[in-house]
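K.L.:
structure of the sequence below:
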Amino acid sequence: MTTLCRNVSRLVARHSFLTQSLRGMSSIREVQIPVPWGHIAGRESGPTDGRPLLMLHGWLDNCGTFDAVQQHLPQTYRCVNIDLPGHGLSSHMPVGSTYSLMQGVLFIRLVRDHFGWQRFSLMGHSMGSGMSMLYAATFPEDVESLTVLDLVKFLTRPVDQHPSITRDAVLAFGETERKLSAGSRPQYGYDELRRRLVEAVSDLDDAAADALLVRGARRDPETGLYEYTYDLRHRQRPLQPMDMVQWGAYARRLRCRLLLVLAESGGTWIGPEEEAAALDIYRGAVPELHVLRAPGGHHVHLTHPENVLPHINGFLRGEPTAAGSETATADAESSALRSGL
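P.N.:
Presented below is the predicted three-dimensional model:
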């Protein structure tokens, strides 16, 4: 871990927001939230009596994805930034369990109940955004605002594909359990581990990868090598996918303010027609919708936080022009539709 931290200090100098955030880490408090199978780990900042904001990272990431923004969010917020189960320093689910997007509703509820929150805001990136949307739709009375980073809607599948998806998931489950029971994972030198992550996630550079690997890697004291901390079962398909009709039934229940921050070079999971339909559903459901484009890739909030922070902070403060004027918002939506993102 000493090698990892040294690499973080050396490499983040190229990213001013990351550098400032690391200098301010003394104001970050590590948290552990007890859950029936272990604990959910995370980082907390801001006043304990502040407005609650729960932050959820994307697939195979961890709460380090928000290192560059957490220190710069409005000081009136109590920010709880968690490692989702099976990621970072959080406990893995019990043997024989599987992971799904819908479980995020349970994870969020457990955090909410632990802190005794009545009303709180959610911020999610990618997979964490999908989980946050599902929670805000399931418990609309709980959620004040929802900030979504680079996701219009999560991937859905036509119902005629569901049986084959379930079949593949069941077969993959058995193979993954065999790997887990073997009790060993590939190990690498730290530089090699980081190189593999940067190659796998095209918009990450070394500094951003280091921010994720602080919690996303562990060193074997016997070999001196590193391995990833995420649960291998996260690579499996869900047993039961969702189709667009089901997704729409949830999205129509949203009642919170909603900000969509779409990266110009971000994830391309849905086509323009599906995105247009999703935005129409949001417009008919939420009291306030902002959609904007930001230069950068899928992890723009980590690699170029200056491109998104002014919009996020304005939105969280409740400023009417947080995501631009009505004209600017409409232009951003049109740009998104033209891009097909």
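K.L.:
when you work out contacts or count neighbours from here on, use the C-alpha atoms and nothing else.
P.N.:
Noted.
K.L.:
Trp269 reaches Leu155, doesn't it?
P.N.:
Yes. The pair Trp269 and Leu155 passes the contact test of Cα atoms under 8 Å, sitting 6.5 Å apart.
K.L.:
most centrally placed residue in the chain?
P.N.:
His57 (2.2 Å; Cα atoms, centre = their mean).
K.L.:
for the protein, what's the longest helix?
P.N.:
Longest helix of the chain, by residue count under DSSP state H: helix 162-182.
K.L.:
if we look at it, which residues are touching it?
P.N.:
Helix 162-182 has contacts (Cα atoms under 8 Å, 6 or more residues apart in numbering) with 96, 98, 232-233, 236-241.
K.L.:
make a ChimeraX selection of the buried ones in those residues.
P.N.:
Of the contacts of helix 162-182, the buried ones go into a single ChimeraX selection, burial set by 16 or more other Cα atoms under 10 Å:
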select :98,232,233,236,237,238,239,241
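K.L.:
what segments of the stretch 151-300 of the chain are helices?
P.N.:
Under the criterion DSSP state H, counting those that start in this stretch, the stretch 151-300 of the chain carries helices at the ranges 162-182, 190-200, 206-216, 244-251, 272-285, 300-303.
K.L.:
for comparison, sequence B:
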Amino acid sequence: MPNHLVPIAFELPHITLRGLTNNLTHKPLIVALHGWLDNAASFIPLLTEVTDYHIIALDWAGHGLSDHRPPGTDYQQFDYIDDLHQLLTEQKWENVILMGHSMGGILSSIYAATFPEMVRAVVSIDAMGPITTESSVAENLRTGVLSRHQRRAKRSIASPVPLTQLIDKRQQHTELSGELVELLIKRATRPVIVEAGDGGTQVVWRTDSRLRNASLIRLTEQQAQELMTELSCPMQIIIADDGLLAKRGLWQQREQWFGSAEIVHLTGGHHLHMYNTEQIWAPIAAFLHNIST
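P.N.:
This next block holds a predicted model:
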């Protein structure tokens, strides 16, 4: 980890959230919010590019080093909005810039639409509004409840696995290099056995397995559009030409939802903010400069 990044923790009334910061506390604040099953380490490469902003990269609940939710609870999308609002109000942060990747971008836009007085601007990286469903309410609820039931039934103690094995497995499903995958995996796991032989360090997951449960409730496309019409702050949407938005054709369908947003198309995959750092920070910095003048 670069020397100028330091750990940070926030003890909220219901949970402790942790993360990383460049500690430039005299600069304007950006809260960086990672994607589903990632963690604050996804912003480490980008943080090294930033000198004009105080960035705090958070681990969402159940991710990275942040606390898990208590037994009997789960990870609903809108609970993260509650976490974020408690954090911002506890810290007395106002006019915050939210920079989110994937799920973090989705939640940033939802929060800005819900609490416009708290947000100065949103930068959404390969995300463009909420995930929606075409299923009925009953179908969605049934799927979510059965998902929880099945996970409780098969719950077992995690066995140690070689760190290298997890890195190799993740690399098969991402465009990231082994070095960048290792950044994410190390923050998502806890070492339990350190061997000198070929096995290397063995780890168990810190990440809460309940994060994989299906959601009980999802918005319809109409509800998501209505919610996004409440978003009034300046917004920049970065679309990776080989990312999820491009592959799913979603951005063309939703472009009209964000008529005043600045849309930037960049080369790269879904995690382009981890390896095309100079390319992605240049338009972000220009956007933030323009809204400040």
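K.L.:
before we move on, back to that, of the helices of the stretch 151-300 of the first structure, which approaches Met123 of the first structure most closely?
P.N.:
Among the helices of the stretch 151-300 of the first structure, the nearest to Met123 of the first structure by Cα to Cα is helix 300-303 (11.7 Å).
K.L.:
so how much does the closest one differ from the second structure once superposed?
P.N.:
Here helix 300-303 of the first structure, set against the second structure after superposition, deviates by a mean of 0.9 Å using mean Cα distance after the TM-score superposition for the first structure.
K.L.:
between the helices of the stretch 151-300 of the first structure, which one is nearest to Asn62 of the first structure?
P.N.:
Closest among the helices of the stretch 151-300 of the first structure, using Cα to Cα: helix 206-216, at 6.4 Å.
K.L.:
okay, angle between that closest one and helix 190-200 too, please.
P.N.:
Relative orientation of helix 206-216 of the first structure and helix 190-200, computed by axes from the mean of the first three to the mean of the last three Cα atoms, to 10 degrees: 110 degrees.
K.L.:
tell me the residues of the second structure aligned with helix 206-216 of the first structure.
P.N.:
Against the second structure, the aligned range for helix 206-216 of the first structure is residues 178-188 (TM-score structural alignment).
K.L.:
kindly report the same for stretch 299-318 of the first structure.
P.N.:
Counting by TM-score structural alignment, stretch 299-318 of the first structure corresponds to 271-290 in the second structure.
K.L.:
contact partners of that stretch?
P.N.:
Contacts for stretch 271-290 of the second structure (Cα under 8 Å, 6+ apart): 42-46, 49, 123, 125, 175-176, 180, 236, 240, 243, 264, 266, 268.
K.L.:
what lines up with Gln103 of the first structure in the second structure?
P.N.:
Using TM-score structural alignment, Gln103 of the first structure pairs with Asp79 in the second structure.
K.L.:
and its match, how many residues sit next to it?
P.N.:
Using other Cα atoms under 10 Å, Asp79 of the second structure has 12 other residues around it.
K.L.:
corresponding residue for His4 of the second structure in the first structure?
P.N.:
Looks like His4 of the second structure aligns to Ser27 there (TM-score structural alignment).
K.L.:
got the contact list for that match?
P.N.:
Ser27 of the first structure touches 45-46, counting by Cα under 8 Å, 6+ apart.
K.L.:
can you tell me how far it is from Asp67 of the first structure?
P.N.:
Separation of Ser27 of the first structure from Asp67 of the first structure (Cα to Cα, to the nearest Å): 12 Å.
K.L.:
just give the nearest non-adjacent residue to the counterpart of Leu225 of the first structure in the second structure, would you?
P.N.:
Mapped onto the second structure by TM-score structural alignment, Leu225 of the first structure lines up with Gln202. Sequence neighbours aside, Pro162 is the residue nearest to Gln202 of the second structure in space, at 4.1 Å (criterion: Cα to Cα, 6 or more residues apart in numbering).
K.L.:
against Ala188 of the second structure, how distant is that neighbour?
P.N.:
Counting by Cα to Cα - Pro162 of the second structure and Ala188 of the second structure are separated by 14 Å.
K.L.:
burial of the counterpart of Ala32 of the second structure in the first structure, as a residue count?
P.N.:
Ala32 of the second structure maps onto Met55 in the first structure when the alignment is built from TM-score structural alignment. If you count neighbours by other Cα under 10 Å, Met55 of the first structure ends up with 28.
K.L.:
Leu316 of the first structure too?
P.N.:
22.
K.L.:
before we move on, which element is Leu53 of the first structure in?
P.N.:
strand 51-56 (DSSP states H and E).
K.L.:
where along the stretch 51-200 of the second structure do the strands fall?
P.N.:
54-58, 96-101, 119-125, 161-162, 189-194 (DSSP state E, counting those that start in this stretch).
K.L.:
before we move on, the earlier item: can you verify my assumption that the residue nearest to Gln202 of the second structure contacts Trp205?
P.N.:
No. Assessed by Cα under 8 Å, Pro162 of the second structure is found out of contact with Trp205, at 11.3 Å.
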